[in-house]
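Peer 1: structure for the following, please:
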Amino acid sequence: MSEKEIHNDLVNRIIESDSFGKSDTYANLLKYLVDCTKTNDIPKETTIGTHLFGLNAAENYDSAKVRVYVFNLRKKLDQYFQNEGQNEECILTIPKGSYKVEMVKKSSAGKKSISLKNPKTLLLISVLLCISIVLNFIFWNKNTEIEKSYEVIPKTKFWNDFIEGERPVLVVLGDLFIYTEQNTITGLRQTIRNSGINSEVEFENYKEKNADSTRVFGDLTYTYLIRNTTDWIESLTKIFYSNHKSFNTRVISRIGAKDIHDHNIVFIGMQKTAGLFNNYFLNSKFSLIDDNTLGYQANPESDIQKFSPLGNPDQFHTDYGFVAKFPGPNNNTIFMFGGIWDTAASQSLKNFTDPELIANLENQMIQKFNKIPQYFEVLFEVSGLDRTELNTKVVHMNEIDKISIVWAEK
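Peer 2: Next up, the predicted model:
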């Protein structure tokens, strides 16, 4: 059998093994890297991303995705040679810092024997053993700290779709619309945030209704993110990083239909900034009555309950947060974390990223549904002080049927 045939047979055994797992993506990645190595045409990261994952090197290129997949591929190879491949004559490796696949032959030849009868040899071995024990203890402590930083939260069904799925994850941040206004008489130009304007359409309507020769309105290429945005990213990074999963981040004003079609999506922000994600309310018992009011109607015959914030967001206040996990338009998953004010938006996400709050919410769902539903919607009441959440309680909680068409009108 030729060396090429031996190589191909080994690759096939690895791909078909239980340790490697039944994943076409990782099988294609391994075959691609092996083929490139055979022709001595070692691919670059961007080449792998473009050929295997359809990434656009010119726009929104996710370099982390390629590294994560190759990292996991190395682990799958290690698992194979530790289990089914223990007796293989050759080992396949992908050295760090390279995408070249190396086939290393196992060999015990050339090893020199060491006499244990020599006192100097025994002393040397004893010293090396002591050093090894000390170093192992140091690295064990260090690795334990690293593992603790990885395992930030326990395994939870809330995030299974995002962690275990091969579809890329897109985190969408609710940004606030801002625009410019220039006084043609004084020449003064200012940037304005108008709470009544949260989209291009509303901005165009506003300009039409407020046409004035003394004022010139202008668009901006940037938007405004609220203070809690960094906390949201930190919470999600802990979840995904601990599971070696990457994600892209974008603001709501910069996404389109294709993004919603191609990704598993996490939206976080005030409900008035959710944009097209607010289409969800077309087929929910909840409704977004206006920017400051959420409604709930248990059935067509019942009255609509209205929920609006109370107090001053910069002082003690009560806010309402809304969370919905529901199927997207392309067998993907959408997780929406909203709030009427930013206090509840932050607490809504915290309920699904803090270990203690996760456990509490899981228990409530099991008590009500006898399971943790794959899709659900929850309304939270949140008490806060100076835009910081203090405590929370569930007001309403419903299971969502997978076949519900949340993107169609009633």
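Peer 1: going forward, measure contacts between C-alpha atoms and count neighbours the same way
Peer 2: Noted.
Peer 1: what is the neighbour count of the residue lying closest to Met103 once chain neighbours are set aside?
Peer 2: With CA to CA, 6 or more residues apart in numbering as the criterion, Met103 has its nearest non-adjacent residue at 4.6 Å, and that residue is Leu92. When neighbours are defined as other CA atoms under 10 Å, Leu92 has 20 of them.
Peer 1: buried residues, whichever strand or helix holds Leu92. List them.
Peer 2: In this structure, Leu92 sits in strand 90-93 according to DSSP states H and E. By 16 or more other CA atoms under 10 Å, the buried positions in strand 90-93 come out as Cys90, Ile91, Leu92, Thr93.
Peer 1: and for comparison, fold this next one:
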Amino acid sequence: MYKNSIFNDDLTVFVTVKYNKLIHKKYTQMLSDEKKIELCEAILKSKTFQKSPKSSALLRYLVKTSINGDIVKEDIIDLEFFGDRPTTDKNSTRVRVNVYNLRKKLNDYYKTEGQLLHWLIKIDKGQYNVRFEKRKAKERLTSFITIKNSIPYLFTALICSFFILKNLPNKPPRIWEGFFLEEKQNTLFIGDAYGIKGKTITGKEGWTRDYSIKNIDDYYKLLEKKPELKDITKPSDYNYITGMGAESSHDLMRLFAEFNSDFTIRYSSSSSFMDIKKGNLIYVGPFKNENKFISIFNEENPYFKLNGKDIVFSNHKNIPNKTISYSDFKNDRDIAVVSRIPSGQNNESFIFFSNHDMGVKATINYFTNKDSVKAFDKKYLKGKQYFTSIFYAYGKNRTNLKLETLMVVPF
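Peer 2: Just a heads-up that it's a prediction; the model follows:
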């Protein structure tokens, strides 16, 4: 007796031909006869089938027999579809060849034009009857994504990814994060030289710098000691800064602008302790005569103190005590100290000291460069929030600057 096999994802049914109608009904009842015919005709209108009249006619014939529940055998197809019986008792080769060609065309169609069809017409290998199978969503997607048709989608995805990444919030370097909080006020204090007006050494009116006079209070104290200066001098209405102040401001403004933040600028000589404690502070300038910022440095540093002309390091459990003189400099070398420390009311301080312009310029340039500061953080800080570091800054004629790290102590 002729037998017919029907396969399902989770069940295999092996029955004889007399149960063909029952099995057909069980496995295709989700799709009506009208929908089956519509599906068949839609396939036959495709480019894949338009130039294959024999395969088209054979598919229409097999779909009709499936809907009718008719027996489908090789000799029946030979008689009903091809119109005569085979010339020998052997199986007809033309039936097998044409069904093979039809099966291949269906597979080609589902890989191209029919990639997104929900329903498939299948002819299992070794069989002649058709069955209607609902394609899984995952299979439809896999079929749809081919090298040929995925190129425009991949290109679109790359463009979208580029714009998404470009518009992601720019994350600031970790050691600067506290300065980019919206609720925080940032102030850059530039170390300047306070001067007085009067006769200069040339006998003409001009501006004079006295390192013992750091601000207007010091000037009035001088007048108390030397009242004769009252008639020939007066406080200056301007301050003197070197190129260090301008270059540091430029580098810091570039960094802050990148993260939509800003800061105000004040001269250190005209700033009080109350001014310093209003928010986050950045100081750039010399060691000498900057008692306000040296006091902050000494108060908040657990291991470092600035004492006279010395940087004193002590009390660390793993590193020996040492003293470094910050007057140890030459024409092509300057010593610089950079310290990120806490200050009152949950504020932050970033202090850049050096003897001359060279040290501050080099360290500001280094610590406002995102790549170098990221590398510094990774190499030295190990997740710590605060630190003090000491550098030698080198540069011929105080240009072409480079840094040599002497110490970095995080805490």
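Peer 1: follow-up on the earlier one: can you name the residues of the second structure that the strand holding Leu92 of the first structure overlays?
Peer 2: Under TM-score structural alignment, strand 90-93 of the first structure corresponds to no residues of the second structure.
Peer 1: just checking, what packs against that strand?
Peer 2: Where contact means 3 or more CA pairs under 8 Å, 6 or more residues apart in numbering; DSSP states H and E, strand 90-93 of the first structure is packed against helix 63-82, strand 102-105.
Peer 1: mind listing what the residue nearest to Met103 of the first structure touches?
Peer 2: Leu77, Val101, Glu102, Met103, Val104 (CA atoms under 8 Å, 6 or more residues apart in numbering).
Peer 1: could those go into a markdown table alongside neighbour count?
Peer 2: A markdown table is the format used below for the contacts of Leu92 of the first structure (neighbours: other CA atoms under 10 Å):
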| residue | neighbour count |
| --- | --- |
| Leu77 | 20 |
| Val101 | 20 |
| Glu102 | 15 |
| Met103 | 15 |
| Val104 | 11 |
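Peer 1: for the residues you listed, work out which two are farthest apart.
Peer 2: Leu77 and Val104 (12.9 Å; CA to CA).
Peer 1: now for those two: what residues contact both?
Peer 2: Leu92, Thr93.
Peer 1: quick one: Thr47 of the first structure from Asp35 of the first structure, how far?
Peer 2: 14 Å (CA to CA, to the nearest Å).
Peer 1: oh sorry, the question was meant for Glu399 of the first structure
Peer 2: From Glu399 of the first structure to Asp35 of the first structure the distance is 48 Å (CA to CA).
Peer 1: on that earlier part again, let me know the closest of the buried residues of strand 90-93 of the first structure to Trp159 of the first structure.
Peer 2: Nearest member of these to Trp159 of the first structure, counting by CA to CA, is Thr93, at 31.5 Å.
Peer 1: that closest one and Lys105 touch, don't they?
Peer 2: No - the pair Thr93 of the first structure / Lys105 is not scored as a contact, 11.0 Å apart, by CA atoms under 8 Å.
Peer 1: burial check on Cys40 of the second structure, number of neighbours?
Peer 2: Neighbour number of Cys40 of the second structure under other CA under 10 Å is 18.
Peer 1: my error: substitute Lys204 of the second structure in the last question.
Peer 2: Neighbour tally, Lys204 of the second structure, other CA under 10 Å: 9.
Peer 1: which parts of the first structure are helices?
Peer 2: 3-16, 24-38, 45-53, 63-82, 119-150, 160-164, 200-209, 229-242, 257-262, 342-350, 355-369 (DSSP state H).
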